[in-house]
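A.B. asks: Turn this into a structure:
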Amino acid sequence: MLLMMAEVLRLSNVAEALPGNDFWAFLGWNQSHVPWTGCSLHDMIQPSFSFLVGVALPFSIAGRMAKGATFGALLKHTLVRSLILILLGIFLRSINRSQTNFTFEDTLTMIGLGYPFLFLIGYSRQRTQVIALVLLLVGYWLAFALYPLPPAGFDTTTVGVPAGWEHNMNGFAAHWNKNTNLAAAFDRWFLHLFPREKPFLYNRGGYTTLSFIPTLGTMVLGLFAGHSLKSGSAPRERIRFFLLTGAALVAVAALLHFTGICPIVKRIWTPSWTLFSGGLCFFFLAFFYWLTDVAGHKKIMLPLMVIGMNSIAAYVIADAGIAAFISSSLSTHLGENFGQVFGNAYAPLVRGIPVLALEWLVLYWMYRKKIFIKI
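C.D. replies: Predicted coordinates for the structure are as follows:
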């Protein structure tokens, strides 16, 4: 959520204004999504959020059952929560639109679509959970692999992909090219079931509705991590499990990617992306678990705790145009050119810092007042 809120710093704009500067180029690249294959730090926002949903589920189920909740009551709560997440995602994507924008690739919507299945998987034995994960990823991979490639000479510009786009893949990996894959074809049918401003031809970023299926796989990986945290194993054993699992997942994903069997593409959440990003999430979890619960450095985590304890509020703040309102208000009171104190190149950063600070202070106030928005 901090990375998402920090988009207001617009580091990529600074990098563009300072060509040849490797430092800003590195920061700008990691605050941007990669065009297709590969991964930047920014690409880890959505899988990290999804992973933590799975981590929290064993604790959530145990806590509600301890209060006497039945399976039926838990399932009802799950379905209501899923519906709220889906509708909230659609609402956020509809801001400043002339009508409701029925799109389902928002992070909250993806989680909402998969959450009922995660709940049912979470109620099963761990062996069943592993089998479900394997079947889910292999089945999704097979569906893409069997979907026919576009004919020779196909005009990719009709689906929003420039002719000769450098990120298009050849051979078997072409089954996962932008907007010519199974999930893109599904959306050209599915999204027309809803009222639209104009016919849906393609998603400019290549994002698809069906990505909620492998996103469920990411949440299941988080479920395994949650079981480990909830178990009675020693901290060292937990960290060892996180690191070994993360290394294995990244290694398998890299093998699938470089052999062309299944490329790592976040935008359509390929099964190899589920494994790769899940592996990185295990690494992140190992580090933060060690830092807070083992080494005991909880005080330095306060800035992140303020955001994490109100993750839904942070998501809405970052995605609902609030940053633009704050920035406009700052211009009103400080002048349109207040960001140029260090020159034009750094203006986006200078303007973004107080916006990010004010957003964090809102969350800090909520934290101090114990106002926590939960679904």
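A.B. asks: from here on, contacts and neighbour counts on C-alpha atoms
C.D. replies: Noted.
A.B. asks: Which parts of the stretch 101-250 of the chain are helices?
C.D. replies: 107-122, 126-146, 182-190, 212-230, 235-258 (DSSP state H, counting those that start in this stretch).
A.B. asks: Out of those, which is the most enclosed?
C.D. replies: helix 212-230 (a mean of 24; mean count of other CA atoms under 10 Å).
A.B. asks: tell me what that helix is packed against?
C.D. replies: Applying 3 or more CA pairs under 8 Å, 6 or more residues apart in numbering; DSSP states H and E, we find helix 212-230 packed against helix 45-66, helix 107-122, helix 126-146, helix 235-258, helix 271-289.
A.B. asks: which one of those helices lies closest to residue 313?
C.D. replies: helix 107-122 (12.1 Å; CA to CA).
A.B. asks: just to revisit the earlier point, of all the helices and strands packed on helix 212-230, which one is nearest residue 78?
C.D. replies: Among the helices and strands packed on helix 212-230, helix 107-122 sits nearest to residue 78 (CA to CA), with 6.0 Å.
A.B. asks: what's the angle from the closest one to helix 45-66?
C.D. replies: With axes from the mean of the first three to the mean of the last three CA atoms, to 10 degrees defining the directions, helix 107-122 sits at 40 degrees from helix 45-66.
A.B. asks: To compare with the earlier structure, here is another sequence to fold:
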Amino acid sequence: MLLMMAEVLRLSTVADALPGNAFWQFLGWNQSHVPWTGGSLHDMIQPSFSFLVGVALPFSIASRTAKGATFNSLLKHTLVRSLILVLLGIFLRSLHSTQTNFTFEDTLTQIGLGYPFLFLLGFATRRTQVVTVLLILAGYWLAFVLYPLPATGFDTTLVGVPADWPHNMQGLAAHWNKNTNLAAAFDQWFLNLFPREKPFAYNRGGYVTLSFIPTLGTMALGLFAGRALKSTDTPQERIRFFLITGACLLAAAALLHFTGICPIVKRIWTPSWTLFSGGLCFFFLTFFYWLTDVAGRQKYILPLVVIGMNSIAAYVIADGFGGFISNSLSIHLGQNFDQVLGSAYAPLVRGIPVLAMEWLILYWMYRKKIFIKV
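C.D. replies: Reported below is the predicted structural model:
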């Protein structure tokens, strides 16, 4: 959530203005989505959020069950929660549209679409969960492989991809090229079932609705981690499990990617991306678990706790209020207040107070114990 909120700093814009500065190039790259294959730190925002949904599920089920909730009542709550997440995602994507923008690749809608299935997995045995995840990823991979490639000479500009785009892949990996894959074809049918300003032809970023299927795999990996955290294992055993699992997932992802069997592509959430991002999530979880529960350094991460305790509020504030805060700063500090360090650093000078004010709103909510939950 902090990485998402920090988009207001526009580090990539600063990097573009300082092309010879390796420090800003590094920061700018890691605050940008990669064009297609691979991944940056910024690409880890959505999988981390999805992973933590799975981590929290065992605790949520146990808490509600202890209060007397039945399976049917839990299922009803899950379906309502999923619907709210989907509708909230559509609402946020429609803020600057002239009519409802029915799109389902947003983080909230993706989680909402997969959450009912994750809930059902939460009651399954570990073996069933593992087998289900493997079947999801293998089935999704096979579906892409079986979908025919575009005919020779197909004009990719019709789907928003320049003919000389350097990120197009060859061979088996071509089944996961931008906007000429199975999931893109599905959206060309599915999204046009809804009222639109104009017929849907392609997503400029290559994002797709069907990504919620392998995203379910990411949430299920979080479910494994949540069960480990809730178990009677010692901290050392949990850390060992997290590290070994993370390393195995990364190794499997690298093998699939570099052999060309399945490239790592976040924008369409390839199975290898599920493995790759899941492995990194296990490493992230290891660090923060050690820092807070083992080393007892909770005070060092209070700024993150403030955001994490109100993740939905943070998402909405960052997505819907950043522009309002920025415009307000211009009104009260002057239209050119961000030029104090020169034009190259203007996005950073403007973004820092916006980010600070967004955090202060969340801190006020934290102090007042106001937590928005779905």
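A.B. asks: Serialize the helices of the stretch 101-250 of the first structure to TSV and add fields for distance to residue 310 of the first structure.
C.D. replies: Shown next, in TSV, are the helices of the stretch 101-250 of the first structure (distance: least, CA to CA, whole Å):
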stretch	distance to residue 310 of the first structure
helix 107-122	14
helix 126-146	29
helix 182-190	32
helix 212-230	19
helix 235-258	25
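A.B. asks: For residue 339 of the first structure, which of those helices is the nearest?
C.D. replies: That would be helix 107-122 among the helices of the stretch 101-250 of the first structure, by CA to CA, at 31.3 Å.
A.B. asks: And the contacts of that closest one?
C.D. replies: With contacts defined as CA atoms under 8 Å, 6 or more residues apart in numbering, helix 107-122 of the first structure is touched by 46, 50, 54, 57-58, 75, 78-79, 81-90, 104, 128-129, 132, 209, 211-213, 215-216, 219-220, 223.
A.B. asks: returning to that earlier point: relative to residue 23 of the first structure, which of the helices of the stretch 101-250 of the first structure is closest?
C.D. replies: Judging those by CA to CA, what sits closest to residue 23 of the first structure is helix 235-258, at 26.5 Å.
A.B. asks: check the fit of the closest one onto the second structure and give the mean distance.
C.D. replies: Its aligned residues in the second structure lie a mean 0.4 Å from helix 235-258 of the first structure after superposition (mean CA distance after the TM-score superposition for the first structure).
A.B. asks: roughly how far is that helix from the heart of the chain?
C.D. replies: Put simply, helix 235-258 of the first structure sits 19 Å off its chain's centre (CA atoms, centre = their mean, to the nearest Å).
A.B. asks: packing partners for it?
C.D. replies: Here helix 235-258 of the first structure touches helix 212-230, helix 271-289, going by 3+ CA pairs under 8 Å, 6+ apart.
A.B. asks: how about a cut-off of 6 Å?
C.D. replies: For helix 235-258 of the first structure, the elements it packs on are helix 271-289, judged by 3 or more CA pairs under 6 Å, 6 or more residues apart in numbering; DSSP states H and E.
A.B. asks: The helix or strand following the helix it packs on vs the second structure, mean deviation?
C.D. replies: Later in the chain than helix 271-289 of the first structure, the nearest helix or strand by DSSP states H and E is helix 302-308. In the superposition against the second structure, helix 302-308 of the first structure averages 0.2 Å from its aligned positions (mean CA distance after the TM-score superposition for the first structure).
A.B. asks: before we move on, the earlier item: can you list the helices and strands packed on helix 212-230 of the first structure in JSON lines and add distance to residue 340 of the first structure?
C.D. replies: As requested, these are exported to JSON lines (distance: least, CA to CA, whole Å):
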{"stretch": "helix 45-66", "distance to residue 340 of the first structure": "30"}
{"stretch": "helix 107-122", "distance to residue 340 of the first structure": "34"}
{"stretch": "helix 126-146", "distance to residue 340 of the first structure": "49"}
{"stretch": "helix 235-258", "distance to residue 340 of the first structure": "43"}
{"stretch": "helix 271-289", "distance to residue 340 of the first structure": "36"}
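A.B. asks: Which among those is found nearest to residue 4 of the first structure?
C.D. replies: Closest to residue 4 of the first structure of these is helix 45-66 (CA to CA; 7.0 Å).
A.B. asks: orientation of that closest one relative to helix 212-230 in degrees?
C.D. replies: In terms of direction (the same axes, to 10 degrees), helix 45-66 of the first structure departs from helix 212-230 by 60 degrees.
A.B. asks: Next, the angle from helix 45-66 of the first structure to helix 271-289.
C.D. replies: 70 degrees.
A.B. asks: contacts for helix 45-66 of the first structure?
C.D. replies: 218, 219, 220, 222, 223, 225, 226 (CA atoms under 6 Å, 6 or more residues apart in numbering).
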